[in-house]
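Enquirer: Quick one, what's the 3D model for this:
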Amino acid sequence: MKALIEWVDARFPLVNVAREHLTEYYAPKNFNFWYFFGSLALLVLVLQIVTGILLAMNYKPDADLAFASVEYIMRDVWGGWFVRYMHSTGASLFFVVIYLHMFRGLLYGSYRSPRELIWIIGMVIYLAMMATAFFGYLLPWGQMSYWGAQVIVNLFETLPVIGGPLSEWIRGDYVISDITLNRFYAFHYLVPFILAGLVFAHIVALHKVGSNNPDGIEIKKGPKGNRWSETAPKDGIPFHPYYSVKDLLGTVVFMAVFLGIVFFIPEMFGYFIEQPNYEPANPLKTPEHIAPVWYFTPYYAILRAIPSFAGTQVWGVLAMFVSIVLFFLLPWLDRSPVKSIRYKGPTTRLALALFVVTFLVLGWLGTQAPTTNLTIMSQFFTLVYMLFFLLFPCFSSAGQPLPLLAKGLLALSILTVVATIVYWWALWSGGPAAVYKIGYTVLSVLVLFLLGIRPLLRAEPVKPVPERLTK
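Expert: Next comes the predicted model:
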C-alpha cells in the first residue's frame, strides 16, 4: 500500500492535498454548534447529486409523460419512492442548512477581511442553488409547479423593452410548454455540477486564509507552536481527526432527522411537496393561490409588497433582486472594529435579531394569499429588511466617523421611511384601518431611530477582544 501511495504521489500530489486540507490544516480550537452546517451542506449536495442521477434514469422530460414518469418512479421502480423523497426532502433541508450557515457568518463576521471572497463565492453558490431549485421545480409537471414556474418566468416580462423577448427566450415558447420542460431539465442536471465546482472554490479560498471562529480572532496572526508543529498556530488544532470526527457526529444526528422526515412526513404538511402537485399540470385551470416553495417565499413577499407604479410591476422585481444582492455588499457595509457578535454592542445584536424575525415573517407572508392587512404587513417587514442593510454602517460604526457613502445610505433610509409612511396614509385608497397605519408608522420610525439615528447620537461601545481564543 505504501508503495502504491508513493507511486501515485509521484504523479499526483495526493498526500500533499490531504495534508494541506485535512491533517495539517489547522482550524481554531473553539468551534461550536454553528460550525456543523458547512460540512452538512457538502453532505446534502452529494446526496442531491446522487439521488438526482438515479431519478434521471427513469424520468421523462416530456409534457405528456413527465407527471406519469414521476408516478412510475414512486410506484413501480424498486426503491423509487425512497429516492424521490430523499431528493425532495434534501432540496428543502439543503436550504435549511445553508440559511443556518449564512446566519453563522452574520453572527461571527465571517464576511469580514480577509474572507470577503469566501463570502462572495458563498453567495454565488446560494444563487446557483436558487437557479437549480427553480429549474427542478417544474420537472414534476404538477399543477403548482407548472403555475409557479409560469408566475416566476412572467416576472421578467415586467422589465421594460427587453422583458417580453427575455421571458420568451427563457421559456423557449410563448407559454410554459414541452420545450420549457426540456431545457429546464437540462439546466437542472447541469447546474449542480457547476455548484460542486463553486463549492470546491469556496473550500480552497477558505483554506487559503483560514477559518473564522466565534471570537473573530485570526489564529494565523497569533502565537505559534503547538504539540503538532512549532510553526502552526498555538490556538489551532488539525482538522483531521478532531473536527472530522466531530462532523461525523453531526452527520449522524442530521441523517436521523433527515430519514425521519423521509419516512414519516416527506411532504412536511405541504411545504416540501405541495398538495396541488399531486395533480397533473392543467394550463386551463389556475390554482386559487399560487406560491413558490417555502425557501423562496421571503423574496416573493418582498415582490408582492411593492405596489405598481407607472403601470408596471418592475419595482417589485427590482426590490426582490436588490434584497438578494445586498448580501454581497455586507463585507463593506459592516464598519465595526470587531468581527464577532460576542464583542459588538446591543444595537447590533438587536438589529441582527430583528433581521432574523423579519426574514421568518416574510417567509410566512409569502405563503399566504394576499389581503389588505397582510399586504401592509409585508410592506412594513420589507422596509425593515432593507433598513437592516442600509443602516448597517450606522449601527456598526461604534462611534467612528461616517464616510460619505454611509451618510448617503442614512439619507436614503430616511427618505424610504418617509415615502412609505406617505404612501400608507395618503396614496393607499381603501387601505387598512387607521390603527394598523398608526402602529406600522410608529414601528417604522422606531426602527429608523434605533438602528440609524441613535448610534450617531450616542456611540455604541464594543467589548475588548482577547488576544487569544476563549473557550
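Enquirer: CA atoms for contacts and neighbours, from now on please.
Expert: Noted.
Enquirer: elements contacting the longest helix seen in the chain?
Expert: Ranked by residue count under DSSP state H, the longest helix found in the chain is helix 178-209. Applying 3 or more C-alpha pairs under 8 Å, 6 or more residues apart in numbering; DSSP states H and E, one finds that helix 178-209 makes contact with helix 37-56, helix 116-137, helix 163-171.
Enquirer: most tightly surrounded among those helices?
Expert: Greatest average neighbour count among those goes to helix 116-137 (a mean of 19), per mean count of other C-alpha atoms under 10 Å.
Enquirer: now the other sequence, so there's something to compare against:
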Amino acid sequence: MAGLHKSDIKNPVLNWIDTRMPVFTMMEKEYGSFPTPKNFNYFWNFGALAMVTLAIMIVTGIFLAMNYTPNTEMAFDSVQRIMRDVNYGWLIRYVHQNGASMFFIVVYVHIFRGLYYGSYKAPRELLWIIGVALLLAMMATAFMGYVLPWGQMSYWGATVITNLFSAIPLVGTDIVQWLWGGFSVSNPTLNRFFSLHYLMPFVIVGLVFLHVVALHITGSNNPLGIDVKSPQDTLPFHPYYTVKDSVGLCVFLAIFAAIVFFAPNMLGDPNNFIPANPLQTPADIVPEWYFLPFYAILRSVPNKLGGVAMMFGSIAVLFVLPWLDTSRVRSARFRPIYRPLVFVLVAAVVVLGMVGAHRPEGIWVVLGRVATTYYFLHFLVILPALGILEKPLPLPESISNPVLPRRGGGGGPLPGGVPAAPMEKP
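Expert: Below is the predicted model of the structure:
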C-alpha cells in the first residue's frame, strides 16, 4: 500500500505496527545491526550500566514518592514509615538510596574511560558536552534527593550548599532566598526540592536520549582511538555487545545487591538518622561521598567567592576539554607522557575526596591545595602543552591490524608490545 513503510518483521502484529510507525525497524538499526568497533573492552559496558541504573532510580523513586510527605513536620517520619510499614518499603528505599552511589560510581568510571581513550576529541565534542551536562543534572538531582529524608545532615547540608550562592556579588542573597522560598531552609524549600527531584530524572532521560543520538551519529570511539576504516573493523551491536553488556550487568547487579542486603548504610551518614534540628549544628557537615572532591576544592580557597568559583570551575573546565587537549592522538595507549598523567589526575581526585571528608586543618589543608592545583594544571596547562611537547607512538593502520592475526602465521603486534597469537593452520 502506498505511503506505508516496508517492514521485514515476520510477526503480523509487530509488522502492522512497524509499517505505520517503524519503531522496531529503528531499534533493529540502532541496537541490532548497528556497526561497532570490534575491539571494545569492558570499560565500554559502563554506558549501558548507567542507563540501567537510571531506570532503577526512576522506578524506585516513583514508588517512594507515593508514600513520602514533603513537609518539614512529617518528612522524617514518612521515611521511617516507608522503612517499617510499607510492604517492601525498606527494599525500595535501600535500592534508591544506594542506587545514587552506584550511579555516580558508574558515571565516574565512564568519564575516566572518556579521558583515558580521548573520547572527547573530534568529532565527538558535542557528545562529551552533553555528557558533562548529564553529570551536572545528576549532581543537582542527587543533592535535592539527599535533602528529602530531613535528617540532620540533610538539613545542614542544604543550608551550607545553598548559602554558597550568597558569595555572588549583588544578586547572591536574592538567589539564596529564592532557592529557600523564604529566609531560611524550611517547608517551602523542602517542597521545591521534592518537586525538582521528581522532575529532574526525566530531564536526565532527555539528555541521555540526546547523548545516544550524538553517539550514533558520530559512532563509538575504541581503545585504539583510531577511526573505523573498513567493515571488517566492526561487529553488529547484537549479539556481540548485548552479550558482553549482559555479563557486566550481572556483575554490577551482584555487587549492588550485596550492598543493599548486607551493608545498606555503609555509604550513609549516621547524623541523617537524627531528625533535622535547626538549633543544633552537627560537629562536621559533610556531603555525600560523590561530592567530596568538589567540596574539598571549595574549602581549599580561603576566599568564599574564590572557592565557589573554583568549585564550579572544576566542572566548567570539562566543557571545554576537547579544545584544551591539543594532541591529535586520542588514546592514552599511544601517548607515553599523557598516560601516567591520567592516573596522577585520578590520584589527585581521590586525595580531594579524602580531604573533603576531614576537617580543613593540618595536613589536609596542604593536601587539598596541592591536589586542587594539580587538577587545574592538568587541564589548563599540561594538556595544551603536551600537544606540542609529546611525541606519540605510531598508530596502527586499522583496528583489524592489532586484533586479527596476519595471513601466513604471524600476528601483528598489540599495543604495549604483546604479540598477537599466530593463526592456526587448518
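Enquirer: ok so, going back, which residues in the second structure does whichever helix or strand comes after the longest helix of the first structure align to?
Expert: Moving toward the C-terminus from helix 178-209 of the first structure, the next helix or strand (DSSP states H and E) is strand 236-238. Counting by TM-score structural alignment, strand 236-238 of the first structure pairs with residues 234-236 of the second structure.
Enquirer: before we move on, what about stretch 7-15 of the first structure?
Expert: Counting by TM-score structural alignment, stretch 7-15 of the first structure corresponds to residues 16-24.
Enquirer: quick check, distance from the matching stretch to the centre of its chain.
Expert: Relative to its chain's centre, stretch 16-24 of the second structure lies at 34 Å (C-alpha atoms, centre = their mean, to the nearest Å).
Enquirer: thinking again about what came up before, would you mind getting the angle between the longest helix of the first structure and helix 37-56?
Expert: Here helix 178-209 of the first structure runs at an angle of 150 degrees relative to helix 37-56 (axes from the mean of the first three to the mean of the last three C-alpha atoms, to 10 degrees).
Enquirer: where along the second structure do the strands fall?
Expert: Here the second structure has its strands, by DSSP state E, at 35-37, 234-236.
Enquirer: The last one packs against which elements?
Expert: If you count contacts as 3+ C-alpha pairs under 8 Å, 6+ apart, strand 234-236 of the second structure packs onto strand 35-37.
Enquirer: residues in the first structure aligned with the strand it packs on?
Expert: Residue span in the first structure matched to strand 35-37 of the second structure, by TM-score structural alignment: 26-28.
Enquirer: Translate residue 192 of the second structure into the numbering of the first structure.
Expert: Match for residue 192 of the second structure (TM-score structural alignment): residue 183.
Enquirer: Quickly note the distance from its match to residue 329 of the first structure.
Expert: In this view, residue 183 of the first structure and residue 329 of the first structure are 32 Å apart by C-alpha to C-alpha, to the nearest Å.
Enquirer: For the residue nearest the centre of the second structure, which non-adjacent residue is spatially closest?
Expert: When C-alpha atoms, centre = their mean is applied to the second structure, the residue found nearest the centroid is residue 107 (2.4 Å). Of all residues not flanking residue 107 of the second structure in the chain, residue 50 sits nearest, at 6.5 Å (C-alpha to C-alpha, 6 or more residues apart in numbering).
Enquirer: Return the residue of the first structure aligned against that neighbour.
Expert: By TM-score structural alignment, residue 50 of the second structure lines up with residue 41.
Enquirer: Does that match touch residue 97 like I think?
Expert: Yes. Here residue 41 of the first structure reaches residue 97: they are 6.0 Å apart, a contact under C-alpha atoms under 8 Å.
Enquirer: which residue in the first structure lines up with residue 263 of the second structure?
Expert: Per TM-score structural alignment, the equivalent position to residue 263 of the second structure in the first structure is residue 265.
Enquirer: buried ones in stretch 147-164 of the second structure?
Expert: Under the neighbour-count criterion of 16 or more other C-alpha atoms under 10 Å, stretch 147-164 of the second structure has 147-159, 162-164 buried.
Enquirer: Same check on stretch 84-94 of the second structure?
Expert: Buried, per 16+ other C-alpha under 10 Å, within stretch 84-94 of the second structure: 89, 90, 91, 92, 93, 94.
Enquirer: cool, stretch 2-9 of the first structure as well?
Expert: For stretch 2-9 of the first structure, the neighbour count (16+ other C-alpha under 10 Å) marks no residue as buried.
Enquirer: and that stretch, how far from the chain's centre?
Expert: With C-alpha atoms, centre = their mean as the basis, stretch 2-9 of the first structure stands 42 Å off its chain's centre.
Enquirer: same question, stretch 29-44 of the second structure
Expert: Per C-alpha atoms, centre = their mean, the displacement of stretch 29-44 of the second structure from the mean C-alpha position of its chain is 20 Å.
Enquirer: hang on, the earlier thing: any chance of a markdown table for the helices and strands packed on helix 178-209 of the first structure, columns distance to residue 11 of the first structure?
Expert: Formatted as a markdown table, those follow (distance: least, C-alpha to C-alpha, whole Å):
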| stretch | distance to residue 11 of the first structure |
| --- | --- |
| helix 37-56 | 27 |
| helix 116-137 | 30 |
| helix 163-171 | 45 |
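Enquirer: To residue 222 of the first structure, which of these lies closest?
Expert: Taking C-alpha to C-alpha, helix 116-137 is the member of these nearest to residue 222 of the first structure, at 20.7 Å.
Enquirer: Give me the range in the second structure that the closest one lines up against.
Expert: Mapped onto the second structure using TM-score structural alignment, helix 116-137 of the first structure spans residues 125-146.
Enquirer: Have a look at how far, on average, that stretch is from the first structure.
Expert: Taking mean C-alpha distance after the TM-score superposition for the first structure, the mean distance separating stretch 125-146 of the second structure from the aligned residues in the first structure is 0.5 Å.
Enquirer: Contacts only, for the match of residue 50 of the second structure.
Expert: Contacts for residue 41 of the first structure (C-alpha atoms under 8 Å, 6 or more residues apart in numbering) come out as 94, 97, 98.
Enquirer: can those go into CSV with extra columns for distance to residue 345 of the first structure?
Expert: Shown next, in CSV, are these (distance: C-alpha to C-alpha, whole Å):
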residue, distance to residue 345 of the first structure
94, 32
97, 27
98, 26
